[in-house]
Each structure stands twice: as structure tokens, then as C-alpha cells.
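Asks: Just to be clear, the model below is a prediction. Sequence and coordinates:
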Amino acid sequence: MASTSNIDLASSVARDLPYLRRYARALTGSQTSGDRYAVAVLETVLADSAMVTGASDPKVGLFAVFHGVWSSSGAPVAEADSTLGAAAQAHLAALTPNSREALLLHTLEGFTLPQVAEIMGTDEDEATHLVDRAIAEMANTVRGRVMIIEDEAIIAMDLTAIVEGMGHDVTGIARTRAEAVALAKRDEPDMILADIQLADNSSGIDAVNDILAAIDDIPVIFITAFPERLLTGERPEPAFLINKPYTEEQVRSAVSQAMFFSSTETLNA
């Protein structure tokens, strides 16, 4: 019979696994490659559960195990599911080692800087330095044209200000599925930033699928109060997913990462 501690560990890992998979996909640029790392992490935890239970928090421990596996493999970005990951190879060489990992952990996954340090096996000062470095380096990597699908005017204005403040152009704002499809056809974007629930009860997911059926390889960032609806384990899943309420740091990080992995020819790398 399974012990209570084993049951608790299994429940904790099951709860945190969708977020580990999200992080792995964003880091590698490939759902397939990211999931391979997630499987390797689970195998490692099964062999030695103390690697998770001995951490300050089980989620921190799970991500720390990932970083052990990731670092030992040489932290490659390879075997992209599509051309969205292709440009990353060229850009990676210009980034400070470990800075992108620190940025994602802190801004996208919401770990505190002390937790980032614990996950990455460094100190808080170094974790802070890596995050700051990544923000500067990633923001300057590419520029592009961003389409926003959002039915709440205040949020749409806020997202526009953040995106334009990063040096990107906003092609327009769509409030419904139909408006989104029409806008994309009229003014093709390099990236889409999309809410899930839209003004007329239409779906931002459906809008994005309609657009991607006509225009290949546009990176997409979903913003939602219900991330579990997209992190189901079914394919395809978004590599970039921001929880509501979001912070400016989260949006900036996700946009920089999505642009980083984009191979759209109109981007100025």
C-alpha cells in the first residue's frame, strides 16, 4: 500500500507537471523536445524522490531536478516541431548563459529570486543579475508586428502600451473571433497576443486556429484566467501562456521569448 508521503508527492508532481511542461516547451522551442525533458525529470524523481521532498518547496524541487537534467544535456534547443524554433539557434549564442532560464523562471513561472537561485543552484545576487541581463538581451533580439485579441478595452490598451514600449508595432486590436480573422487577413502579424474568452462569447482559441490555418508559423501567446483549460496534455498546446492577472514583466518576457523563437521573415533579427 502506498504511503501517505508517496501519495502527497505524486499529487504535488501531478499538480505542477503542466507548468513544468510549459516551461520546458518555452525553453526548448519545441513541445516534443520539452516533453522529453519532462519525462526524464519524472524518471529521475521516481528514482530519488528526496530530490523534490528535500527542497524548500516541492515545485521548486521539481524544477531543480529539471535544471539538473537540462544542464547535463548541454541545454540544447533542437528538433523544433516547426520553423518557430529555427531562429533560436542563431540567437542563443549571443545570450549570457543561464539568463533565459532565469528570466522564464522568474517572470513566466512566478518563482521568487531566492527560488530561482535554488532551482539553478546559484545565489540570489547571481539570479537577479541573470534576470536583468536576459530582459535587456532578449528585448533587443528581434522586432516585429503584434496583433492583440482582447475584448476588455483597458487590458487591450495596457497590452498595447507594453508591446509598443518594447519597440514592436501593434497591427490592431480585435474583440471577437470574426474581427480577429479579418484583421489578420488585412494586416498579417508576426505574433499574436490573445485572450481566450471574447466579447461575443466566441473563443480566442478558435480565432487563433482560424488564423493559423491561413498563415503558418505565427507565434502565439495566450492570456487567460484559466490556464488549466489549455495545459491538458493534449496536442497542440501553447508554449507561451500567461495567467491573469498578469504583470508587465510576464508580458515582456513572453513577447521577447515568442519573438526569439519566431522565424518569420519580416522580423529584423
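Replies: Good, I have the coordinates.
Asks: all contacts plus neighbour counts: C-alpha atoms, from now on.
Replies: OK.
Asks: so where do the helices sit in this structure?
Replies: 4-28, 31-47, 50-53, 58-72, 86-92, 99-103, 113-120, 124-139, 153-165, 177-186, 204-214, 248-261 (DSSP state H).
Asks: nearest to residue 192, of those helices?
Replies: Proximity to residue 192 (CA to CA) singles out helix 204-214 among those, at 8.0 Å.
Asks: The closest one versus helix 177-186: what angle between them?
Replies: Helix 204-214 runs at 30 degrees relative to helix 177-186, counting by axes from the mean of the first three to the mean of the last three CA atoms, to 10 degrees.
Asks: other SSEs contacting helix 204-214?
Replies: helix 177-186, strand 191-195 (3 or more CA pairs under 8 Å, 6 or more residues apart in numbering; DSSP states H and E).
Asks: Return the list of helices and strands in contact with the first one.
Replies: Translated: helix 177-186. Applying 3+ CA pairs under 8 Å, 6+ apart, we find helix 177-186 packed against strand 169-174, helix 204-214.
Asks: neighbouring contacts of the longest one?
Replies: Defining contact as CA atoms under 8 Å, 6 or more residues apart in numbering, one finds that helix 204-214 is touched by 149, 176-178, 180-181, 184-185, 192, 194-198, 218, 220.
Asks: at 7 Å what do you get?
Replies: 177, 180-181, 184, 194-198 (CA atoms under 7 Å, 6 or more residues apart in numbering).
Asks: also this one, for the comparison:
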Amino acid sequence: MSISSAIAPHLPYLRRYARALTGSQASGDAYVAAVLEALIADPASFPADMAPKTALFHVFTKIWNSAGSRTEYPTVDSIMPDQKVDSITPRPRQAFLLTAVEQFEPTDVAQILDVTLEEVTELADKAALEIAQQLATEVMIIEDEPIIAMDLESLVEDLGHSVTGTARTHKEAVALAVRTKPGLILADIQLADGSSGLDAINEILGSFEVPVIFITAYPERLLTGERPEPTFLITKPFQPETIRAVVSQALFFGQKATHAQAPSLTGA
């Protein structure tokens, strides 16, 4: 099997990981493009002794780490201009995202990061400590299934956040968001009235900026590269660890994005 055939099914998930790691669709995709260019230039750099998905993430990690000395992400629309990469502790974040979001086994994470199993545990523990230091915020939930909504509310509150409310339809979502101005939104894609959570979020973002995490049973439908896509995306059925990881990432990058955009908003 050719390398291109081997990695094709895994590219949407690498793109999701890259965006969560960098906090930007453009920045994440720039790194993924660099991986593909590297594999074209040197096919031997693709580890033949690893599973294709693990090998693909391993190559990505080598390229990501090689850029660690840069003071900016390699994209003009980076959400963190002049932000040093090492100030956001990238290695623990990698270990945490690989296990909690991408659901790699610890042995696979060790191969991807080229570290020992003990180091994987240490990195994940350090990430957990940093995530616990995130500031609490108010979270809004857009979800039409009551059981899932209750699970999300419980997880959010366990993290130290408060829930402003739950909306089941497009109309309810927009009204609740405008009234409560949450610091984070968890949004389902298919709502009770048959409308799209994407449409509701687009309308909400027309009123104010807020980080959003989309939740769907079909993530590949949103990771096509044909239009702007969610940076933070959770697949149903989800694991509690996934919610914890992505909520912390979305809040971190969302806060940085708001800060970086403030000068241009003031000048408008």
C-alpha cells in the first residue's frame, strides 16, 4: 500500500489534532501541509514499523517540535502573535490531546512523541495541573437530547465552571446566548427543530466573540477543507476526558484570540 493510501483515512483527525494544538484552523492546516510536503520529499521518513496513523502523527510531531524555537506560529492569521511557543507548554499539551482527544493508547503516544511510557504519564499529569489552573467561566450548552445535556452540564460544573442554560433549538440558542453572554459554548450540530447548530452559532458570533466546541456523531462531514471549519470538535459518543481536554483548550485559545483581536476591534 502506498503512503498516500495509508494516511488518507487519518488526515481529518490529524487536522483536528493540529487545530487543537495550535488554536487555529489555518495554523493547524499549515503544519499538516508541511507533513505532506515532507513525506513527498522523503518517503523514507514515514516509519514503516508503526501503524499508519501512529506514524503520521509521529511525522507531524517531528515537524511541530522542529519549529519550537520560533516565536510565532507559521501563519499570518495566528491567534497568538508574538506569543512564544514554549510559554504554553506544548509537550504536555501534546500528550494530553493525543490520549484524551485522539484516543491513542499510551504506548502509541510514546511512539508519536518519541518518549518512554513513564514520560507520557509525567507529561499528561503536568498538562492536567496546568488545565486545572484555567479560570472558571460561564458555559452555555446547545443540545436537544436531555441525557447528553445533563452529562455535559455535570462535566462542566465538575471542572469549576457554571452553566448559563441549555438550548434545544436555533431560536432558543440565539436568545440564550444574547441574554447571558457565555464565556464558552458547547454546541450540537442537529437541533430539535431540525435546524443546524452551525447556523445558530454563526448568528451568535455575529453579536459577540466566544469560543465554541462543536459536538457531532459525524466529524468527517465538518472536516472537508471546503469551507471554514470548527477548530474544536468532539465526536459522539464522547468520553469525559475528551470534554475536559477540549474545554480547557478552547478556553485557553479563546482567551488569547479575544486579546489578540482587541486592538483591531477598538480601531473599527
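Replies: It's in. Since this is a predicted model, take the numbers as computed values, not measurements.
Asks: hang on, the earlier thing: give me whichever of the helices and strands packed on helix 204-214 of structure 1 is most buried.
Replies: Among these, ranked by average contacts under mean count of other CA atoms under 10 Å, first place goes to strand 191-195 (a mean of 26).
Asks: For the residue positioned nearest the centre of structure 1, give its distance to residue 23 of structure 1.
Replies: For structure 1, the residue nearest the mean C-alpha position is residue 240 (3.3 Å; CA atoms, centre = their mean). Distance of residue 240 of structure 1 to residue 23 of structure 1, given as CA to CA, to the nearest Å: 9 Å.
Asks: likewise residue 104 of structure 1?
Replies: Distance, residue 104 of structure 1 to residue 23 of structure 1, by CA to CA: 7 Å.
Asks: Same question for residue 162 of structure 1.
Replies: 22 Å.
Asks: quick one: which of the two has more around it?
Replies: Neighbour tally, residue 162 of structure 1 and residue 23, criterion other CA atoms under 10 Å: the higher count belongs to residue 23, 24 against 17.
Asks: now for that one: what does it line up with in structure 2?
Replies: Structural alignment (TM-score structural alignment) places residue 23 of structure 1 against residue 17 in structure 2.
Asks: May I see the helices of structure 1 organised as CSV, with distance to residue 225 of structure 1 added?
Replies: Output for the helices of structure 1, formatted as CSV (distance: least, CA to CA, whole Å):
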stretch, distance to residue 225 of structure 1
helix 4-28, 14
helix 31-47, 22
helix 50-53, 28
helix 58-72, 21
helix 86-92, 29
helix 99-103, 22
helix 113-120, 24
helix 124-139, 25
helix 153-165, 13
helix 177-186, 19
helix 204-214, 13
helix 248-261, 14
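Asks: Out of those helices, which gets nearest to residue 236 of structure 1?
Replies: Among the helices of structure 1, if distance is taken as CA to CA, the winner is helix 31-47, at 8.2 Å.
Asks: average gap between that closest one and structure 2?
Replies: By mean CA distance after the TM-score superposition for structure 1, the fitted helix 31-47 of structure 1 averages 1.2 Å away from its aligned residues in structure 2.
Asks: Name the residues of that helix that are buried.
Replies: 31-35, 37-38, 41-42, 44-45 (16 or more other CA atoms under 10 Å).
Asks: Stretch 210-225 of structure 1 too?
Replies: Result for stretch 210-225 of structure 1 [16+ other CA under 10 Å]: buried residues 210-212, 217-224.
Asks: and the counterpart of residue 167 of structure 1 in structure 2, what does it touch?
Replies: Alignment note (TM-score structural alignment): residue 167 of structure 1 maps to residue 160 of structure 2. For residue 160 of structure 2, the contacting residues are residue 136, by CA under 7 Å, 6+ apart.
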